[in-house]
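My questions concern the predicted model and sequence given below.
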Amino acid sequence: MPRLSRVESQARTRELLIATAKDLFLRDGYHATSLEKVAEAAGFSKGAVYSNFRNKDELCLVVLDDIHAEHIKAVAEAVSGRPFDDAVALFSEWAERMIGDEGWTVLEVEFGLQARRDPALRAELAVRDRAVRDAITSLARTFDTSAHPAPLPAEDMATVLLSLGIGLAIQRVIDPGVPIGTLTDTLRSLLGRPKSE
């Protein structure tokens, strides 16, 4: 096996640190996961972490980017190019599995609270929030609304759906029995599609 170049080795170290941090953040939460724990679990020194990330906040932002990208891709693959009812059914299956996932939900809430006293970190989270809303907006625009005009612009629908999803996630962490159907019923309503269609 050929030896890795320095750049390839650094990239591989970074990928391993991100994957390890993701596992620890999702399992233990933001505050309980130190950079020392990430380094140790990944098999590196703390210096390896600092040579790739300025601090824990930066590492967590990268982890959240990775999580968001995974979920956006999964939802896009489920709904894109499908008839409306099929897309909603597949989205509902994804939502049932993921909205209220304790590790993900707690990490998002904990890190959001971390940012409340740090304007720069809050701005970074706002950029990511806009990116998620933009992705939802793009997906909402893939639905044919010619027969059923939507009562809200796609951007507003994205904000409503994201807000409802966040609220449901928190509720489902507390009570996993909270039904996810509220989200898909709201989607149908916002797109002017009756439930029985």
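In hand now; what should we look at? It should be emphasised that the depicted structure is a prediction, and the values quoted were computed from it without experimental measurement.

contacts and neighbour counts: CA atoms only from here.
Noted.

what are the ranges of the helices in the chain?
For the chain, helices defined by DSSP state H occupy the ranges 6-28, 35-42, 46-50, 56-79, 84-98, 102-114, 119-141, 154-174, 181-190.

For the residue positioned nearest the centre of the chain, give its distance to Asp175.
By C-alpha atoms, centre = their mean, the chain has its centre lying nearest to His68, at 3.1 Å. Distance from His68 to Asp175, counting by C-alpha to C-alpha, to the nearest Å: 23 Å.

before we go on, here's another structure to hold up against the first:
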Amino acid sequence: MPRQTRAESRARTRELLLTTARELFLRDGYHATSLEKVADAAGFSKGAVYSNFPTKDHLCEEVITQVRNEQIHAIHTAFTSEGTIDQRLEAFDAWADATLGDPGWTLLEAEFAIHAVRKAPEVRARVAQGGREAAAALEFLIGEELKARPRELPLPAAELAEAVLDLGIGLGIRRAVDPDLSPRPLGDLVRLLLRA
């Protein structure tokens, strides 16, 4: 078996650190997860963490971006799958039921956003940009739906995307506290607006 190049070894170390950090951040939260804990759990030195991620904030941002991209992909899959609009909305409902209020992801996003506002103003703009990117991804999906099945919407696609994202975030936080809360209002809002 050929030896790994330096670049391959560095990429593998970075991947292991990111995987370990994701597990710890989602399980324990932002504040309880230190770079030392990530290094120890991954079997590396703290220096290995710093050589790949300049700060804990950068590491956490990567974890959040990774999870957020996976969720956007899952929503995209639900909305672009074959079938009727009702079948695609049912797939979206299934995603919402399985995902909204996930204690790890929901609480990490909320804790990190509060940290950015209160303690890390230099991170705040990047957190805000992440929210804008999520809204833009939803707007793109709405646009794709309108191309496939043209109709008038009661709101511009950008505003609809913001409304869906904001309801999803609020509902996710509430479901993290009260798991018995139904995620159905999110799907119902999308149904109402897409069928208007």
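Looks like it came in fine. Nothing here was measured: the structure is a model prediction, and the numbers come from that model.

Among the helices of the first structure, which comes closest to His148 of the first structure?
The closest of these to His148 of the first structure is helix 181-190. By C-alpha to C-alpha, the value is 9.8 Å.

which bit of the second structure covers the closest one?
Aligned by TM-score structural alignment, helix 181-190 of the first structure falls on residues 184-193 of the second structure.

average distance between that stretch and the first structure?
Taking mean C-alpha distance after the TM-score superposition for the first structure, the mean distance separating stretch 184-193 of the second structure from the aligned residues in the first structure is 0.8 Å.

what residues are up against the residue nearest to Ala74 of the second structure when sequence neighbours are not counted?
With sequence-adjacent residues excluded and distances taken as C-alpha to C-alpha, 6 or more residues apart in numbering, Ala74 of the second structure is closest to Trp95, at 7.4 Å. The contact partners of Trp95 of the second structure, by C-alpha atoms under 8 Å, 6 or more residues apart in numbering, come to 74-75, 78.

ok, of the residues you listed, which one's closest to Gly172 of the second structure?
Checking the contacts of Trp95 of the second structure one by one against Gly172 of the second structure (C-alpha to C-alpha), the nearest turns out to be Ile75, at 15.0 Å.

Check the alignment and tell me where the closest one lands in the first structure.
Looks like Ile75 of the second structure aligns to Val75 there (TM-score structural alignment).

Ala140 of the first structure versus that match, what's the distance?
Taken as C-alpha to C-alpha, the span from Val75 of the first structure to Ala140 of the first structure is 11 Å.

Now Glu36 of the second structure: closest residue in space, sequence neighbours ignored.
Glu36 of the second structure sits nearest to Lys46 (C-alpha to C-alpha, 6+ apart), 5.7 Å away.

residues near the one you found, how many?
14 (other C-alpha atoms under 10 Å).

gap between it and Ala113 of the second structure?
Using C-alpha to C-alpha, Lys46 of the second structure is found at 25 Å from Ala113 of the second structure.

can you pull the contacts of Ser45 of the second structure?
Shown in contact with Ser45 of the second structure (C-alpha under 8 Å, 6+ apart): 36, 39.

What's the separation between Glu108 of the first structure and Arg172 of the first structure?
14 Å.

again with Asp134 of the first structure
Look at Asp134 of the first structure and Arg172 of the first structure: by C-alpha to C-alpha, they are 25 Å apart.

Same drill for these two, tell me which one is more crowded.
Arg172 (20 against 16).

What residue in the second structure is paired with that one?
Checking TM-score structural alignment: Arg172 of the first structure goes with Arg175.

ok now do the closest residue to that match other than its chain neighbours, which residues does it touch?
With sequence-adjacent residues excluded and distances taken as C-alpha to C-alpha, 6+ apart, Arg175 of the second structure is closest to Gly101, at 4.4 Å. Gly101 of the second structure sits next to 171-177, 179 when contact means C-alpha under 8 Å, 6+ apart.

roughly how far apart are Gly101 of the second structure and Leu35 of the second structure?
For Gly101 of the second structure, the distance to Leu35 of the second structure - C-alpha to C-alpha - is 26 Å.

Give the buried subset of the contacts of Trp95 of the second structure as a PyMOL selection command.
Those of the contacts of Trp95 of the second structure that count as buried under 16 or more other C-alpha atoms under 10 Å are selected in PyMOL with:
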select buried, resi 75+78
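
As CSV, the contacts of Trp95 of the second structure with distance to Pro2 of the second structure would be great.
Shown next, in CSV, are the contacts of Trp95 of the second structure (distance: C-alpha to C-alpha, whole Å):
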residue, distance to Pro2 of the second structure
Ala74, 37
Ile75, 40
Ala78, 41
